[in-house]
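A.B. asks: Show me how the following folds:
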Amino acid sequence: MRRSRNSILVILLSSISFFAACGKSSAAFEKQLSEAALRPVAAPASVAPETIGYVLFDPATGTVVEEFNRRLPLIPASTTKVLTLGLALRDLGTDYRFKTTLGYNGDLKTGDLVLSGGEDPELRVRDLLSLLGQLQSRIGTEWTGRFYYAGEPLFARDRIDESMEAEAAYNPALGSLSLDSNIIYLRWKKTKGSSEAHLVPSLPGIDLSLLNKEPGEEDEREVLYAGQGEGWLLRKPKQPEGMRAVPVKDAGLFTGRVFQRLAATRGVRIPDPQPATTPDADRTLAVHESRPLEAIAEQILATSDNVMTELVLLHLAKKESSRPLPLHEAATFLENQYRSRMPGLDWTGFQLRNGSGLTSANRITAEQLLASLLYADSINGGIERLLPIGGWTQGMMGRLNRPDEAFRVVAKAGGIYYSVSLTGFVYPKSGRRLAFAIMITDLNRRKAYESANDKLSRRKSNEARMWMMQNREALDGIVSSWISRY
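C.D. replies: Coordinates of the predicted model:
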């Protein structure tokens, strides 16, 4: 995201949080929402009434401006990230930093080298190079002892959501020691009579095989997961050359192997990585600290990165529970925090199974989502200044971007097949600052899609994509009407 563009938000939009501007506590909007009469308008003609819920709220007056089915539980998809990041920013602090540690047990050079993860959501290759440089300055060209990678065992899983495709780059492994969102890149190029393909990075244990068969109508996947370890199968590509991201299945091992490969490119020999039985090392060689959580949150809201969000949730739940929790328990922790912090709100139907929204099991009402947004906006400076700007920044650049719409909407979008959502703030032509949450979910179609034997077919995918496009346009149309009417 371009920070120079974000500075325009300071000029165009108020950066003062709802609480500072209105002098109201969280109990104020909680009470206002829970007591506001249900005064629905007619649902948009293009949307089935039972699939949509929204609420438009004026924080300055504490009134519901417009609503429809605001207490109907629907799938929030990636707008779930607002809940995860909002709580993390409030409780950990906007300047909180994650740590990745390189240490050792025993003697320098001959002992056990340990690379320990601390759930850093944005650990990158350049950060490993920094750690490597500090190691190299101490040992020279070789570590003759063993090399371990370490993290919380309860956090390790081969994909975020078991019901989603194993081949999807947005559904990779999780682990305390994660790197570059746990994806690698598959590149291919057709040559005379054959095809060449390789993975970047090319690491031991990550295998690639070529199949002499193109993707078909019944299964449009180009890349197939072999079903165990890090094995991949590439179907005969239609394009002469290309690249696509594929998910890593073991985050800690992947990070350890990349560190070993980087060391080799710099002339440093390190043994093959092994999983550690304990995350701690007696002595510290180097520590990498992440950027402030506030900067990480801004990036997540722009890119909607699932791995980064889940790592924030796992770390937050560990810190506040004083013990590591597996992902589903961390999501329950998040759910319970919102229930307990706004007890006056109607939480009927609210359930969370992860913190990124990459699941069809999460449920939230528009009223609950709006209250969570306003709660998140009570942090120092407010979450609004971190949200994507309609028509301008990543995450909202291609939406609400007409001349009479651009810059007027600051929001987080979400979407999985048969569900779209948007929550944030809108500045109508009157100059008011209104908060909103809107979701459209066809639960019946989503259920049918998940149980279909041919859900991987091109026909099923095209049907789902068409639904997404039509209902995203309907959603944006509602928000656009608010700009002109209020």
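
A.B. asks: hey, let's count contacts and neighbours off CA atoms from now on
C.D. replies: Noted.

A.B. asks: For the stretch 351-486 of the chain, which segments count as strands?
C.D. replies: 409-416, 419-426, 434-441 (DSSP state E, counting those that start in this stretch).

A.B. asks: what's the angle from the longest helix seen in the chain to strand 419-426?
C.D. replies: Ranked by residue count, the top helix of the chain under DSSP state H comes out as helix 458-485. Relative orientation of helix 458-485 versus strand 419-426 (axes from the mean of the first three to the mean of the last three CA atoms, to 10 degrees): 20 degrees.

A.B. asks: In terms of secondary structure, what does helix 458-485 contact?
C.D. replies: Where contact means 3 or more CA pairs under 8 Å, 6 or more residues apart in numbering; DSSP states H and E, helix 458-485 is packed against strand 419-426, strand 434-441.

A.B. asks: ok so, going back, with mean neighbour count and distance to Leu369 as extra columns, can I get the strands of the stretch 351-486 of the chain in TSV?
C.D. replies: Below are these laid out as TSV (neighbours: other CA atoms under 10 Å; distance: least, CA to CA, whole Å):
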stretch	mean neighbour count	distance to Leu369
strand 409-416	25	11
strand 419-426	27	8
strand 434-441	28	6
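
A.B. asks: For the comparison step, fold the sequence that follows:
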Amino acid sequence: MKSFLTSITLLSFLFLSGQSPTNKILTEFLKHKALKNASISFYVYNLTDNNSIINHNGDLALIPASSLKLITTATALEILGENHRFTTTISYSGKIENSALNGNLFIKGGGDPALGSHRYRSYYGAFLSNWSTSIKALGIDSINGKIIADASIFDNEVPPTWIWQDLGNYFGAGANGLSIYENFYTLALSSKNEAQKTTISQINPHIPFLSIDNNVLGTSTNKDLSFIYGGPFQYNRYISGEIPKNRSDFKVKGSIPDPAYLCAYELDSVLKTSGIKVAYHPITKRLLGDSFIEDTTTEITSTQSPTLASLIQQTNLYSINLYAEHLLNHIGLHIKKEGSTTAGAEALINFWKTKGIDTDGMYLYDGSGLSRFNTITTKQLVSILSEMDKSQHKEVFYNSLAIAGKSGTLSSIAKGTAAEGKIYGKSGYMTNVRSYSGYITTNSNKKIAFAIIVNNYNCSAYEMKKMLEKIMVSLVNE
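C.D. replies: Have a look, this model is predicted:
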């Protein structure tokens, strides 16, 4: 162990003196008993002087968790551009005769991850009512056809390496070519005494056909320990676990089984409320299968997403899995003409390979970091951060990052220390995985890019967070 640590000091901490605070903290960190079974990778690059200053297992491929979002968002910015938007289109087939549409109404999804999102409530406004108004403006008071939701811009498959425990929950909602409300619904649970079964008081929005077998108990816990089970397009859901007892309106979020269908259902409801009669039940292109016929259509109206710059800011600041998965699908669509996780991952890796980055060991199975099959190295993360520091989209990317002690997923990091406000980055966490990556401005006014990943540690997630926080703060003080 002594010779190992000596070699680390000599070969890795290139700019740090033997008495450096970071040197001491890193040496203590590597010897910590909680890391005896752990895999650790740490890489730091001085962007001001253009040299590597710390390299501990920089080429070791590890599970990054949500730090992967930095790579996904950076790639989307470089390929699509910061002003890119995604468009949802309303159109019709057939003819309008005597105030009746003798044809079908189509909702064509453009892969907008934020349509109807609570984060963009003022941006989208009453988008469904706006669509209805545009339809009524054509003089239509009845539709002798179907409302058909078309999400086929993507393959609409969740990454196959996601675990069953995640799929039914909001963070396990996959990308959909026609997403709505961030593809989650909110379940309100009422709990009573210890170990008593809870009751469902509300589901918002209403999901037609949804059936939930509720086995959640109220206990002395102070947080949400419940999980919803169920996959895409499955309406029978099972929820179990625990929530705090004696609560009347405890919120739990689940993934919408079929977002495209819900969008068609929602528009159908709004049209009927406005007085427009619809002859058939809403449906999707997927459900129609081989019976779906590509008709010539006439556009009625369209809704554009916020800019990619705005979507990326939300993705990185609040670690939104759904947005990252959409971006990966769009990368695949743009480069390989296929909106899928596989195509996106292949296109992403190849993009950075053509930039001269060594992508050996980079294996990607999603865009958000939820899959435990993902592996990347800290050197790869830092290399991409270095490229983005030279990019025309540098400012947009930088502004999308959380700020230590102030915002997003880093709001509780380095609060009240000299490092507060000087670390811009992204965190990553899942069971036995902790990671941080981003940029640091040191007290000596140097700008550095860094990444650290730890897998399989033997302590609590909070304890690991505090240890890594200490390392990041020490880098600021250099």
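
A.B. asks: TM-score for this pair?
C.D. replies: The TM-score (TM-score structural alignment, normalised by the length of structure 2) is 0.80; 423 aligned residues with a CA RMSD of 2.9 Å.

A.B. asks: host element of the residue lying closest to Ser52 of structure 2 once chain neighbours are set aside?
C.D. replies: Distance criterion CA to CA, 6 or more residues apart in numbering; nearest residue to Ser52 of structure 2, sequence neighbours excluded, is Tyr45 at 4.4 Å. According to DSSP states H and E, Tyr45 of structure 2 maps onto strand 39-46.

A.B. asks: before we move on, the earlier item: thought Phe13 was touching the residue nearest to Ser52 of structure 2, still the case?
C.D. replies: No: assessed by CA atoms under 8 Å, Tyr45 of structure 2 is found out of contact with Phe13, at 10.9 Å.

A.B. asks: Can you check which residues contact both of these two?
C.D. replies: By CA atoms under 8 Å, 6 or more residues apart in numbering, Tyr45 of structure 2 and Phe13 have these common neighbours: 53-54.

A.B. asks: To Pro279 of structure 1, which of the helices and strands packed on helix 458-485 of structure 1 lies closest?
C.D. replies: strand 419-426 (38.8 Å; CA to CA).

A.B. asks: who touches the residue nearest to the spatial centre of structure 1 in this structure?
C.D. replies: Most central in structure 1 under CA atoms, centre = their mean is Asn306, positioned 2.7 Å from the mean C-alpha point. Residues near Asn306 of structure 1 by CA under 8 Å, 6+ apart: 170-171, 356-358.

A.B. asks: Just the closest of these to Pro76 of structure 1, please.
C.D. replies: Relative to Pro76 of structure 1, the closest of these is Gly357; by CA to CA it sits at 6.7 Å.

A.B. asks: Name all residues that make contact with whichever residue in structure 2 pairs up with that closest one.
C.D. replies: Aligned by TM-score structural alignment, Gly357 of structure 1 pairs with Gly369 of structure 2. Neighbouring residues of Gly369 of structure 2 by CA under 8 Å, 6+ apart: 64-69, 321.

A.B. asks: hang on, the earlier thing: could you dump the helices and strands packed on helix 458-485 of structure 1 to a markdown table with distance to Leu311 of structure 1?
C.D. replies: As requested, these are arranged in a markdown table below (distance: least, CA to CA, whole Å):
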| stretch | distance to Leu311 of structure 1 |
| --- | --- |
| strand 419-426 | 22 |
| strand 434-441 | 25 |
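
A.B. asks: What residues sit buried inside stretch 408-421 of structure 2?
C.D. replies: For stretch 408-421 of structure 2, burial by neighbour count (16 or more other CA atoms under 10 Å) applies to 408-411, 413-414, 419-421.

A.B. asks: meant to ask about stretch 94-106 of structure 2, not that
C.D. replies: 94, 96, 100-106.

A.B. asks: now swap in stretch 346-354 of structure 2 and tell me
C.D. replies: By 16+ other CA under 10 Å, the buried positions in stretch 346-354 of structure 2 come out as 346-349, 351-352.
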